[in-house]
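# coords please:
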Amino acid sequence: MAIKRSTITWLVIGAVVLILILTGVGSYNGLVSSETAVDNKLSQIDVDLQRRADLIPNLVNTVKGYAAHEKEVIASIAKARAQLNAAGTPQEKADADQQLTGALSRLLVVVENYPDLKADQQFTRLTDELAGTENRISVARRDYNEAVTGYNTKIRKFPASLYASIFGFDKKELFKAKEGAETVPEVNF
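The predicted structure is shown next:
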């Protein structure tokens, strides 16, 4: 009888260990998948921001031909674009993106003073591409934030939270708009 009881005890211990190992492997793989999805979504934001940054010089050059004396607006776009290209963290990107968006808004206000520019086919094409890119950026931000929210939730739930702390899975930062971004910037010329 003692042999059977000892065998049963070892089988139970073995089953518990096996369950812990399988749970750990499943949790680890799920965390890796979620973290990879977050990184992918952030990369997509970078791609869309780069697309916009690449469109801006063409747009600015088109406007320069019509509005050469609007140097301050054009300089603010160049500065904001450089800040965006140098941004590293999601929050730095969000802040730089907000600056660039404001500068582009001021540029589009300047355009209102130049009816010939608004009729220019290249300018129209570039503004259409820019509008499409802005939509892509918005969707990419939303997708990134959804992936981050899912990942951050996963690393806080039991038992994945145990494995997240053991294997160093840290909370990810959401892509947030700069404080006050909901207000329209005032433009004075």
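# C-alpha only now, for contacts and for neighbours.
Fine.
# now for the strand or helix carrying Glu35, which elements pack on it?
Secondary structure from DSSP states H and E places Glu35 in helix 2-66. Contacts defined by 3 or more C-alpha pairs under 8 Å, 6 or more residues apart in numbering; DSSP states H and E place helix 2-66 against helix 71-86, helix 115-119, helix 121-156, helix 160-167.
# alongside the first, I'd like the structure of this one:
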Amino acid sequence: MKSKKTLLVAGIIVAVIILFLVTSYNGLVSKEESVKKYWAEVQSTYQRRLDLIPNLVAVVKGVSEFESSTLEQIAEARGKALAGQQNANLDGNNYSQQSAAQDTLAAAANRMIVIIE
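Here you go, the predicted model:
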């Protein structure tokens, strides 16, 4: 009788250990799948970032070209404004030319301010 009781207790202990091992294994498999899922999301985010780089390069090139043309416009407008100021002969026509040159310079400077902001 005592040996049956000992055998029963040993069987229950073995069953509990097996149940614990199976539950632990299933938990580990579940966590591994969760890690794989989150890693796939990280890789997806990296891929999206890589896909956006050509667009970013195009935007930077476009802005660079825009800034370059704006700088050229400012230099040209400044030259015209300086030429108008150096002209001591200020009549109606020269006044309107100088005013137009100053307006062009102000517009180009405003575009540059917008770029800087």
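# returning to what we had before: quick one: the helix holding Glu35 of the first structure to the second structure mean distance?
Here the mean offset of helix 2-66 of the first structure against the second structure after fitting is 1.2 Å, by mean C-alpha distance after the TM-score superposition for the first structure.
# so which of the helices and strands packed on helix 2-66 of the first structure comes closest to Asn40 of the first structure?
helix 121-156 (8.2 Å; C-alpha to C-alpha).
# rewinding a little: so for Arg5 of the first structure, which of the helices and strands packed on helix 2-66 of the first structure sits nearest?
The minimum distance between Arg5 of the first structure and these falls on helix 160-167, with 32.1 Å, by C-alpha to C-alpha.
# the closest one maps to which residues in the second structure?
Under TM-score structural alignment, helix 160-167 of the first structure corresponds to no residues of the second structure.
# quick one: that helix to helix 121-156, angle?
100 degrees (axes from the mean of the first three to the mean of the last three C-alpha atoms, to 10 degrees).
# show me what contacts Arg52 of the first structure?
Arg52 of the first structure sits next to 130, 133-134 when contact means C-alpha atoms under 8 Å, 6 or more residues apart in numbering.
# mind redoing it with 10 Å?
46, 81, 100, 129-134, 136-137 (C-alpha atoms under 10 Å, 6 or more residues apart in numbering).
# hmm, back to that, now mean neighbour count too, for the helices and strands packed on helix 2-66 of the first structure, in JSON lines please.
Putting these into JSON lines (neighbours: other C-alpha atoms under 10 Å) gives the following:
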{"stretch": "helix 71-86", "mean neighbour count": "18"}
{"stretch": "helix 115-119", "mean neighbour count": "13"}
{"stretch": "helix 121-156", "mean neighbour count": "17"}
{"stretch": "helix 160-167", "mean neighbour count": "16"}
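# Asp39 of the first structure: which of these is closest?
That would be helix 121-156 among those, by C-alpha to C-alpha, at 8.4 Å.
# by contact count, what packs against the closest one?
Applying 3 or more C-alpha pairs under 10 Å, 6 or more residues apart in numbering; DSSP states H and E, one finds that helix 121-156 of the first structure contacts helix 2-66, helix 90-111, helix 115-119, helix 160-167.
# at 7 Å instead, please
Counting contacts by 3 or more C-alpha pairs under 7 Å, 6 or more residues apart in numbering; DSSP states H and E, helix 121-156 of the first structure packs against helix 2-66, helix 160-167.
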